[in-house]
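> What follows is a predicted protein model with its sequence.
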Amino acid sequence: MKKNLFFILLLISWISQAQLLDPVKWKTSLTKISNNEFELVMNATIEPEWHMYSQYTPDGGALPTVFEYKEAKGNYTVVGKTSESKYIKEYNDIFEVDEYFFSNTAQFKQKIKVTNTQLKEIKVYVEYQVCKEQCIQQDKTFTFKLPEIKEEKPAVVEEVKTIAPETEAKPLELEIDTTEVAVIEEPVGKEEAKTAVATEEHKDLVKAEKREEKRSLWTIFIFAFLGGFAALLTPCVFPMIPLTVSFFTKQSGSREKGIMNAVFYGLSIIVIYVALGSLIVGIFGADSLNALSTSVIFNIIFFIILVFFAASFLGAFEIVLPQSWANKVDMQAGKSGILAIFFMALALAIVSFSCTGPIVGTLLVEASSKGGIAPIVGMLGFSSAIALPFMLFALFPGWLNSLPKSGGWMNTVKASLGFLELAMAFKFLSNADLVLQLHWLEREIFIAIWIAIFATWAFYLFGKITLPHDSPLSHISVGRLFMALIISIFTIYLIPGLWGAPLKVISGFPPPMTYSESPYGVGYTNGGETTTTTEVLPEHAHYGPHKIIAFHDYDKGVAYAKQAGKPILLDFTGHACVNCRKMEEHVWSKSEILPLLKNDVVLISLYVDDKRELEEKDKYTSPETGKEIKTIGNKWSDFQITRYQNNAQPFYVILDAEGKDINTPVGYTPDADEYKTWLEGGIKTFKEK
């Protein structure tokens, strides 16, 4: 009886694992705007507790939703970007990034303009990731049937009924359940209103996101204010304070008028810089800024810009605006009246650009990565710090006597800003490397670069290094000494990061622990076992988590297992799979499990979200699903679907050395004892064969 019960439970477990999960149901519709203009609408209904990710979710976490409009060239034009409904923002402590996702519902819209009047349909390919306890890489193809496009523009705007995505009568095709596709009988406005309705949980998450957004904007404002204060202490700005305030107090005729002019001068500074932030948002669009910041090309451009700014601050050259600009503005500032005061403020911005430009540029780059109105908020904080002293010293001119004299300390401030700019630059280069998965700038290299930068900064502050604009030092001030000590302490704090320390103070700046030569540190010890001994890796093998020897190619892994006489742990995983990382960090790391993974099995990890393209000769169309297999991830995903009728990750199977299954597959198993029992059962079955 017990044996029968065990068999039934095993069968139920197998059935629960061997299924294709499809937690997102789609409904599509097409609305005619004009004779040859249409709006494609794609509504996603997401099962409870599952998350689907925004097009703009930052790199380094879950995979974004991507739309591809098929055969557009010569047939139709895609007008603007695909818009999407409001997403939820939440910090992921596994990947150490914010993630933007949809819960319950999502809506995407795209306007298109048809240029080929004979066109009968438009196909849209969408690729996305959806996660709960497991992550699934999904893709769909939607087919929108077009009405007849007449030569003359029709007088009445009509709406075309919902068209279901393209389907084929194949047993494993991950297509949309046509029973879920409903004809739209109501106006679009009502349909949109229905889509916008969310659960109370969803509303609470949206409110939390808004609170987080406000906190983020306040953080940008505060850092921008500190940046403006730092700019005040540079040689281009600081000497202007007493000169400008003296002008207003002496040349305005009366103290009251002088104060009024100084206040207007300060407000003019704020208006000029806020206008710059508004211009950036206006050119790129509030929503597009975040998309730009997550682009590989723009991250590399940001890196180059910041290195350029850093070189300027360190004395390699001066960044100046054309002299003709300053001359023209000075001519206007020489006149009397309110307008002249505004041009005085503009003249300050132009003349001081060699010092303020790199700071402003860095703030705009960093604010752009937040998207929305962040560049405007950043410029408000920066300009407020610049304007405030001019207004305060006009109100209290006696304070001028307490100002420190101009001198070499201002060059120290400028050079210090250069070191900070250089450190920040590598954050953007790291983002690009993470997206491309090149592993050129892994965690250890990033930390080593920061150690070198901050150690050099400390030596500079101690007076051991001089830069082009510095004067010889006979001694250093107490303030400079304290700053040198703080930078030295921070540098020493970074060093254990090379051996796997988490470095929580700079969390989010370096690549995550998993993106590392040795994810758990050089000399990592677990259960009395150290990994500092020299090991010879088998051909085609790599070090996986916890320095487990792993293969990323199925055939090569099976060949090695046959040679070694060991069972295979087949691991369907993904770079952007959160629970895959949780399993590796919290279950595989256990002292009772890690030795089994290192010594008793051959690990084959197949990444279903690997975007690297296959060679042309290796590309194919899946005979089971009918999908085009173009990337390495496509290949392993198709393998999992066709062999196990399962498309979720993580997904684990134990095979014998011939590649045949010897136990029931399991998915996400956070209980370490349960996973150990499953793993030992597979190893025992292999040994008994």
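Nice, thanks for sending it over.
> use CA for all of it now, contacts and neighbours both
OK.
> need the strands for the stretch 1-150 of the chain, in chain order.
Ranges of strands in the stretch 1-150 of the chain, per DSSP state E, counting those that start in this stretch, are 24-32, 37-46, 51-53, 66-69, 76-84, 88-92, 97-103, 105-114, 121-131, 135-145.
> and the residue sitting furthest away from the middle of the chain, helix, strand or coil?
No residue in the chain has its C-alpha farther from the mean C-alpha position than G253, which lies at 55.4 Å (C-alpha atoms, centre = their mean). Using DSSP: H, G, I helix; E, B strand; the rest coil, the structure places G253 in coil.
> Run through the helices of the stretch 301-450 of the chain in chain order.
For the stretch 301-450 of the chain, the helices defined by DSSP state H, counting those that start in this stretch cover 323-333, 338-351, 353-368, 374-395, 408-436, 443-461.
> what packs against the fourth one?
If contacts are counted by 3 or more C-alpha pairs under 8 Å, 6 or more residues apart in numbering; DSSP states H and E, helix 374-395 sits against helix 200-232, helix 240-251, helix 255-284, helix 353-368.
> take the one below as the second:
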Amino acid sequence: MKKLIWLVLLCQTQPLFAQIREVVDWKYQLNKLNHDEYEAVLTAAIEKGWHLYSKDLPPETGIPTKVEISTENIQPIGGITEVGEKISEFSEAFGAQIVYYSDSATFIQRFRLVNPESNANVRTQITFQACDDRICLAPNTLEFEQRITMDTIVDARTADTTAAGINYGNGMIRINTLDPDDPLTTKGIKQTTEDNSHAWVFVLGFLGGMIALLTPCVFPMIPLTVSFFTKSASDKRKGRKNALTYSFFILAIFLLLSLPFHLIDGISGNIFNELATSIWLNLFFFAVFIFFAISFFGYYTISLPSWLINRSSKAEEAGGMVGVFFMAFTLVIVSFSCTGPILGSLLGGVASTSKNIPLLLTFALGGFGLAWAFVFGALALFPHLLASLPRSGSWMNTLKVVLGFVELALALKFLSKADLVSKTFLLKRELFIGLWILIAIVLAFYLFGKLRFPYDSKNEKISLWRKIVASVMVFFALYMTQGLVPSAQPKLALLSGILPPLNVSFYASPEDGLFGIQPQYDYFEAVALAKKERKPVLLDFTGYGCENCRKMEEFVWSEPDILPLLQNEVILASLYVDDREELAPDQQQSIDIGKGRKKKIRTIGDKWSLFQQVNFNNNSQPHYVLVTPYGEVINSPVSGYMSKKEFKMFLIEGTAYFKENEGKVLALSKKSDG
């Protein structure tokens, strides 16, 4: 039950051990042409199966490759010259002719020195996007720099690099000693994961489809449609065949609804990558869910344009397979006023994740469509089951209203995430719980018949199932009241990860830490403290919008045999990868990430996200790494929500190794200080 509630929100973090794809290898070179003219040459080696867009793309299509050279002492000569086997083809997604390169491509920009007698730092920036036949990677911007001194070209990047890593303010982004593939000890757990999120999304889609079948827009259509096919055909076999074909088309239509999301992902790269922690997106979903809830309450109807319904209905007259297809299409359109909010909630939940969103949407819509196809197909094969279906009635409107209350409750989750990521911390844990209690109580009043909405019957008899659900809501409200009072141990395990964190509370604040733990929020500050206290550092790559992180903190960290380890044996460094706070202007800079490439970082989250990717080739949260005060990985890192047993083994093996080898660490400390 807990897992099902969790997956209703579909707001989990990155897949475990997600690898950072780099499919284009760039080489940069400056060539002298004559006394004052040079050329900057960028050569791309493209991984097989991938392609790189040309600079000459039609407007509003893909992202063209763009090269810019900046310095005060140069003047570009002409535009960018491209060299390579250029491929031109018509893109149905864009509706235009696109141009790209596969295997390799070279981009050349000529320039002259304004003052040939002066030195020049030539900074060349390239923005590009790599795609294959299925997906596109996120657009990337790399920066290269070389210096022209007395007719000599030298590599200016070495000024930014030290033997230990890449300078960044008072610290570094790449730490060469951090090698997760070569830990100091191989003891402990070797974490293996199985990502079953697709299966659960499919199941939730199926359940959503079954619920939608019970709404007043769809349910009356079931016996009418099945009877039409089984009675209007010349023989029963043909009638059942048409009904099964009808079911197949329903499933196909719902699957086709996910196609635009695949195209968007292909056109704009990993466009969904930051949706899970986008403040504005979560506020948008909050408003959308409120809009859906009011619609379910019966105050207005969400519907598609009438011309679309009329055209689809007219197309049914074509007969044959075409007619059957448009009958299915008409059903989907006509039922939109009931299915729209359910589908919208399902898709909104998926879109607020940072997983492979287009594929998850396909699974969700496939499950939704399969529920409909299964019911129509089963009744077509066994028409006698029609007699066992319940009659249409006011119970269907009651179901819609109940779903409206569910939409209200889920809307608060999106508002909470926006509040956490923005670090306003206005929606306290107790306030969130109080609002859910209020929603549960008002729903109970409605089910007991004490409250009516526009489409409710005035003299409706309160059925037994309404009384049962109302009683469940009362008990649920009572269950949630325990979260309104402070407690040494976390409560409301059923809602773990859904509620705001324990330290976003009227009784505490984020600055107070958690369970008496005062984490550091900077790797380098944590390392400095660890050297002083001679303890290992536990790197906790986390996020304000990461529900699995909250689950770990509340129901694994808080365990009596784990909490002392976190309080006494390690220095905790909580590095928030979704922190939107901008860095100081002097820290917003381009960071060399190897092979002459640079990456711009603007926010605190950018910094720690890049730190995690560069050093650990991972971008999942939560992600835990135990390191020595001198930047050596102690044991194999672990990711995601895990059992208390696994996390305890990870901590004990790492801290035990550190204690046993403390002499070596101290020797390293003296050597470093010397």
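On my side now, so go ahead. Only a predicted model underlies this, so the values are computations on that prediction, with no experimental measurement involved.
> hang on, the earlier thing: if you compare the helices and strands packed on helix 374-395 of the first structure, which one is most tucked away?
Among these, the stretch with the highest mean neighbour count (mean count of other C-alpha atoms under 10 Å) is helix 353-368, at a mean of 22.
> Okay, angle between that helix and helix 200-232 too, please.
170 degrees (axes from the mean of the first three to the mean of the last three C-alpha atoms, to 10 degrees).
> ok now helix 353-368 of the first structure, how far from the chain's centre?
21 Å (C-alpha atoms, centre = their mean, to the nearest Å).
> Now do the equivalent of I506 of the first structure over in the second structure against M221 of the second structure, distance only.
Matched by TM-score structural alignment, I506 of the first structure corresponds to L495 in the second structure. Distance, L495 of the second structure to M221 of the second structure, by C-alpha to C-alpha, to the nearest Å: 37 Å.
> Just the strands from the stretch 451-600 of the first structure, written as ranges.
Using DSSP E, counting those that start in this stretch, strands in the stretch 451-600 of the first structure cover 525-526, 529-530, 541-543, 549-551, 568-573.
> For the third one, buried residues please.
For strand 541-543 of the first structure, a neighbour-count test (16 or more other C-alpha atoms under 10 Å) marks A541 as buried.
> next one: stretch 157-165 of the second structure
If you call a residue buried by 16+ other C-alpha under 10 Å, then stretch 157-165 of the second structure has these buried ones: 161, 165.
> End to end on it, go ahead and measure it.
With C-alpha to C-alpha, one end of stretch 157-165 of the second structure sits 13 Å from the other.
> for stretch 327-347 of the first structure, same thing?
Across stretch 327-347 of the first structure, the terminal residues are separated by 9 Å (C-alpha to C-alpha).
> so where is that stretch in the second structure?
With TM-score structural alignment as the criterion, stretch 327-347 of the first structure aligns to 310-330.
> rewinding a little: just the strands of the stretch 451-600 of the first structure: most buried one?
Using mean count of other C-alpha under 10 Å, the stretch among the strands of the stretch 451-600 of the first structure with the largest mean neighbour count is strand 568-573, at a mean of 25.
> Could you check what's spatially nearest to W457 of the first structure, not counting adjacent residues?
F419 (6.5 Å; C-alpha to C-alpha, 6 or more residues apart in numbering).
> Determine which residue in the second structure is aligned with the one you found, please.
Match for F419 of the first structure (TM-score structural alignment): F405.
> any idea how far its match lies from M480 of the second structure?
16 Å.
> swap in L255 of the second structure?
Taking C-alpha to C-alpha, one finds L255 of the second structure at 38 Å from M480 of the second structure.
> returning to that earlier point: surely the match of F419 of the first structure is in contact with A293?
Yes: taking contacts as C-alpha atoms under 8 Å, F405 of the second structure lies within contact range of A293: 6.5 Å.
> out of the two, which sits in the more crowded spot?
A293 (25 against 22; other C-alpha atoms under 10 Å).
> burial count for the nearest residue to the more buried one once chain neighbours are set aside?
Distance criterion C-alpha to C-alpha, 6+ apart; nearest residue to A293 of the second structure, sequence neighbours excluded, is G404 at 4.0 Å. Look at G404 of the second structure: counted by other C-alpha under 10 Å, it has 25 neighbours.
> before we move on, what about K532 of the second structure?
Using other C-alpha under 10 Å, K532 of the second structure is surrounded by 10 other residues.
> And V322 of the second structure, by the same measure?
12.
> Chain neighbours aside, what residue packs nearest to it?
Using C-alpha to C-alpha, 6+ apart, the nearest residue to V322 of the second structure is E316, at 7.2 Å.
> Right, I'll call it a day here.
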